[in-house]
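Q: Sequence first, then the predicted structure:
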Amino acid sequence: MPELPEVETIRRTLAERVTDLRIEEIRLIWSSAVCGWEDQSFETLVTGRQIKTIDRRGKYLLIRLDKDLTLIAHMRMTGRLNYYSETKEPEKHTHVVFRLEQGEVHFSDTRKFGRIQAIPTPLCLSGSSLGKLGPEPLEAEFTPEVLKERFGKKKLSIKAALLDQHVLAGLGNIYVDESLFQAGISPERGVDTLSKLEISILHRAIKNILQAGIDAQGTSFRDYRDANGEKGFFEQDLQVYGRGGQPCKVCGQTLERIRLAGRTTVYCSRCQR
């Protein structure tokens, strides 16, 4: 699933291509991939609108159109938004084609979990799941004190808490495992056992890992590509994620692979206490 660094990379590469372009036509190949607003169809709402800006909130892309309309795109597990400078025949798993003044944007999704919702911009928070998201971890307002407050008195493992988008927006399995490794904290620790110092160290690790992921244009194992169809290269920097049974790059201890919070979790029992 694209996480914050991947979605931010898609946002940047797509914005470079489509900002200020008008959507001239929409071709729906699988209509369930999109959602209109009230009794107005997606095609009716979106056709003829100009793309003004592209923002991000957690793992969601917010494509701002003129006349106060926003497209909320969630890639889920395997969704992609790819830009093509010329007309291109849709591939097998392409569900929506946006024909622009210059080029096309194709929304494809192998597993069909991703969605694009059209919604009046003033209602983005009240009319969608965006209003329930936790803080953005790369914003200046996200401090160690805010992280502690978001944990509250939960009786959860730190892995489960960080995966909860209501606690903190944008993290998934890759960047939670990597953040916990850098912070030296076991994913099995309860959030209520973390000291003030450990929360501060974890806060710094989350910011460092997410920024490194963005700098590397994301992590590509299977499906993720940016809007230009390019892979990210953060995979080469991964310390624990996907490396269960291999030696820790820091201490040489064999990395543990367990099931935690419904997800495969990899960590070093020596480096992470």
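A: Done, it's in.

Q: make it CA atoms for all contacts and neighbour counts henceforth
A: OK.

Q: all helices for the stretch 101-250 of the chain, in order.
A: Using DSSP state H, counting those that start in this stretch, the helices of the stretch 101-250 of the chain run over 144-151, 158-163, 173-183, 196-215.

Q: any chance of those in JSON lines, plus mean neighbour count and distance to residue 65?
A: Output for the helices of the stretch 101-250 of the chain, formatted as JSON lines (neighbours: other C-alpha atoms under 10 Å; distance: least, C-alpha to C-alpha, whole Å):
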{"stretch": "helix 144-151", "mean neighbour count": "16", "distance to residue 65": "32"}
{"stretch": "helix 158-163", "mean neighbour count": "23", "distance to residue 65": "31"}
{"stretch": "helix 173-183", "mean neighbour count": "23", "distance to residue 65": "31"}
{"stretch": "helix 196-215", "mean neighbour count": "18", "distance to residue 65": "25"}
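
Q: Out of these, the one nearest residue 273 is which?
A: helix 173-183 (9.6 Å; C-alpha to C-alpha).

Q: Contacts for the closest one, please.
A: Helix 173-183 is contacted by residues 3, 159, 162-163, 186-187, 198, 201-202, 205-206, 209-210, 238-241, 263-268, 271-272 when judged by C-alpha atoms under 8 Å, 6 or more residues apart in numbering.

Q: ok, now how distant is residue 168 from residue 142?
A: According to C-alpha to C-alpha, to the nearest Å, residue 168 stands 10 Å off from residue 142.

Q: Which one of these two is surrounded by more residues?
A: It is residue 168, of residue 168 and residue 142, that has more neighbours when counted by other C-alpha atoms under 10 Å, with 21 against 15.

Q: Nearest spatial neighbour of the more buried one, chain-adjacent residues omitted?
A: residue 134 (4.3 Å; C-alpha to C-alpha, 6 or more residues apart in numbering).

Q: show me what contacts that neighbour?
A: 150, 165, 166, 167, 168, 169.

Q: what's the answer for residue 220, then?
A: 231, 232, 233, 234, 235.

Q: Next up, a structure to set beside the first:
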Amino acid sequence: MPELPEVETVRRGIAPVLEGARIERADILDARLVRPFDPGIVAGELAGERVRAVDRRGKYLLVRFESGRVLLMHLRMTGSLRHAARGALAADRATRAVLRMDNGSDVAFRDVRRFGTWELLEPQEVRPTLAERLGPEPLGAFSAARLGRRLEGRRAPLKSALLDQRTVAGLGNIYVDEALWHSRLHPLRSAGGLDGDELRRLHRALRRVLRLGIARQGSTLRDYTAPDGSYGSMQDEFRAYGRAGQPCDRCRAVLERIVVGGRGTTFCPRCQALTRASGPS
């Protein structure tokens, strides 16, 4: 599933195409994309809107219109955006919607698994919708102390707490595994039981792996690509995710895989040891 670095890469790739352009026509080809709303009605509402900015919040893309409305896009597991000159988009059965812009570009939303969503929010709905769903941005004004406050009192496993988008926005399975490896913290640690040094290590690691992911244009494991069709290379930097059975790059112990909160999780049993004192209470 695309996480913060992948969505930020998509944002950077599609913003120059959309910003300043007006939607001449919207074709919503899959009713699931905008349910429970009628796709014809949503398409009609989008037509005529001019894009002021393309932003990101957590794993969401925000297409902000001059009217104050926002088209909230969530890529989910396999969503991506493609763009080409008018009429030049390749035929693709995975295309769920196409925006035809007045600058001569067509922008397609492609989604093999069909879990992605579009929500057209009125101006007064934007702030409360995002506030209800998302915690702070980890690459914004976000300190180790603030991370500690977000985790304070949480008895859930550390990995589960970090995957909760209301704790910190934009984190997913890949970058949490990577951050926990870099910070030498076991994924089953009690989220509220970290001391000051551990919080600082985790805070540094989260920002480090997210910035590296953006620099590498995300991780391409199956379906993810940037809007120009290029692939990310963050997978070449993995130290934990997907490497169960391989030697740890730090201590050479064999990496192990467990399931935490229903998510496959890879860690080093030596570098990220779970002690009796630090385990879930």
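A: Received, thanks. This is a predicted model, so every value here is computed, not measured.

Q: Any idea what the TM-score comes out to?
A: Superposed pair, TM-score by TM-score structural alignment, normalised by the length of structure 1: 0.95. Supporting alignment: 271 aligned residues with a C-alpha RMSD of 1.7 Å.

Q: Out of the contacts of residue 220 of structure 1, which are shared with structure 2?
A: Retained in structure 2 (both residues aligned by TM-score structural alignment, their matches' C-alpha atoms under 8 Å) from those: 231, 232, 233, 234, 235.

Q: Which of those residues ranks first by neighbour count?
A: When neighbours are taken as other C-alpha under 10 Å, the top entry among these is residue 232 (22 neighbours).

Q: Correct me if wrong: it contacts residue 222.
A: No: between residue 232 of structure 1 and residue 222 there is no contact under C-alpha atoms under 8 Å: 10.7 Å.

Q: Would you mind grabbing the residues shared as contacts by these two?
A: Taking C-alpha under 8 Å, 6+ apart as the contact criterion, no residue touches both residue 232 of structure 1 and residue 222.

Q: Using the three-state scheme, assign the nearest residue to residue 250 of structure 2 once chain neighbours are set aside.
A: Residue nearest to residue 250 of structure 2 in three dimensions, not counting chain neighbours: residue 271, with 7.8 Å by C-alpha to C-alpha, 6+ apart. Here residue 271 of structure 2 is recorded as coil under DSSP: H, G, I helix; E, B strand; the rest coil.

Q: same check, this time on residue 80 of structure 2
A: strand.

Q: now the counterpart of it in structure 1: how far from residue 9 of structure 1?
A: By TM-score structural alignment, residue 80 of structure 2 lines up with residue 80 in structure 1. Taking C-alpha to C-alpha as the measure, residue 80 of structure 1 falls 12 Å from residue 9 of structure 1.

Q: and these two? which has more neighbours close in?
A: Using other C-alpha under 10 Å as the criterion, residue 80 of structure 1 and residue 9 rank with residue 80 on top: 28 against 23.

Q: Could you report the distance from that one to residue 64 of structure 1?
A: Counting by C-alpha to C-alpha, the gap from residue 80 of structure 1 to residue 64 of structure 1 is 18 Å.

Q: in the stretch 1-150 of structure 1, which spans are strands?
A: 23-28, 34-35, 51-57, 60-65, 69-74, 79-84, 94-100, 104-109, 115-120 (DSSP state E, counting those that start in this stretch).

Q: Let me see the contact set for the residue lying closest to residue 13 of structure 1 once chain neighbours are set aside.
A: Nearest residue to residue 13 of structure 1, sequence neighbours excluded (C-alpha to C-alpha, 6+ apart): residue 227, at 5.5 Å. By C-alpha under 8 Å, 6+ apart, the contact list for residue 227 of structure 1 reads 10, 11, 13, 14, 80, 81, 82, 83.

Q: in structure 2, which of the residues you listed remain in contact?
A: Kept across both, from the contacts of residue 227 of structure 1, using both residues aligned by TM-score structural alignment, their matches' C-alpha under 8 Å: 10, 13, 14, 80, 81, 82, 83.

Q: correct me, but the residue nearest to residue 250 of structure 2 touches residue 240?
A: No: taking contacts as C-alpha under 8 Å, residue 271 of structure 2 lies outside contact range of residue 240: 11.4 Å.

Q: Neighbour count: these two, which is higher?
A: residue 240 (27 against 19).

Q: And that one, how far from residue 197 of structure 2?
A: Residue 240 of structure 2 sits at a distance of 22 Å from residue 197 of structure 2 (criterion: C-alpha to C-alpha).

Q: same question, residue 257 of structure 2
A: 26 Å.

Q: Quick check: end-to-end length of stretch 64-73 of structure 1?
A: Distance across stretch 64-73 of structure 1, first residue to last, is 11 Å (C-alpha to C-alpha).

Q: roughly how far out does that stretch sit from the chain middle?
A: 19 Å (C-alpha atoms, centre = their mean, to the nearest Å).

Q: Kindly report the same for stretch 113-126 of structure 2.
A: 15 Å.

Q: What range does that stretch cover in structure 1?
A: Counting by TM-score structural alignment, stretch 113-126 of structure 2 corresponds to residues 111-124.

Q: between residue 80 and residue 9 of structure 1, what contacts are shared?
A: With C-alpha under 8 Å, 6+ apart, residue 80 of structure 1 and residue 9 have common neighbours residue 226.

Q: and the contacts of residue 227 of structure 1 as a markdown table, adding distance to residue 68 of structure 1?
A: What follows is the contacts of residue 227 of structure 1, written out as a markdown table (distance: C-alpha to C-alpha, whole Å):
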| residue | distance to residue 68 of structure 1 |
| --- | --- |
| 10 | 22 |
| 11 | 19 |
| 13 | 23 |
| 14 | 20 |
| 80 | 24 |
| 81 | 22 |
| 82 | 24 |
| 83 | 23 |
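
Q: of all the residues you listed, which comes closest to residue 52 of structure 1?
A: So of those, ranked by how close each gets to residue 52 of structure 1 (C-alpha to C-alpha), first place is residue 14, at 12.0 Å.

Q: Let me see the contact set for the closest one.
A: Taking C-alpha under 8 Å, 6+ apart as the criterion, residue 14 of structure 1 is in contact with 54, 82, 83, 226, 227, 228.

Q: Need the max-distance pair from those.
A: Farthest pair in those (C-alpha to C-alpha) is 54 and 228. Separation: 15.5 Å.

Q: Among these two, which residue is more densely surrounded?
A: Legend: neighbour count by other C-alpha under 10 Å for residue 54 of structure 1 and residue 228, higher for residue 54 (21 against 15).

Q: now the more buried one: how far from residue 267 of structure 1?
A: Residue 54 of structure 1 is 35 Å from residue 267 of structure 1, where distance means C-alpha to C-alpha.
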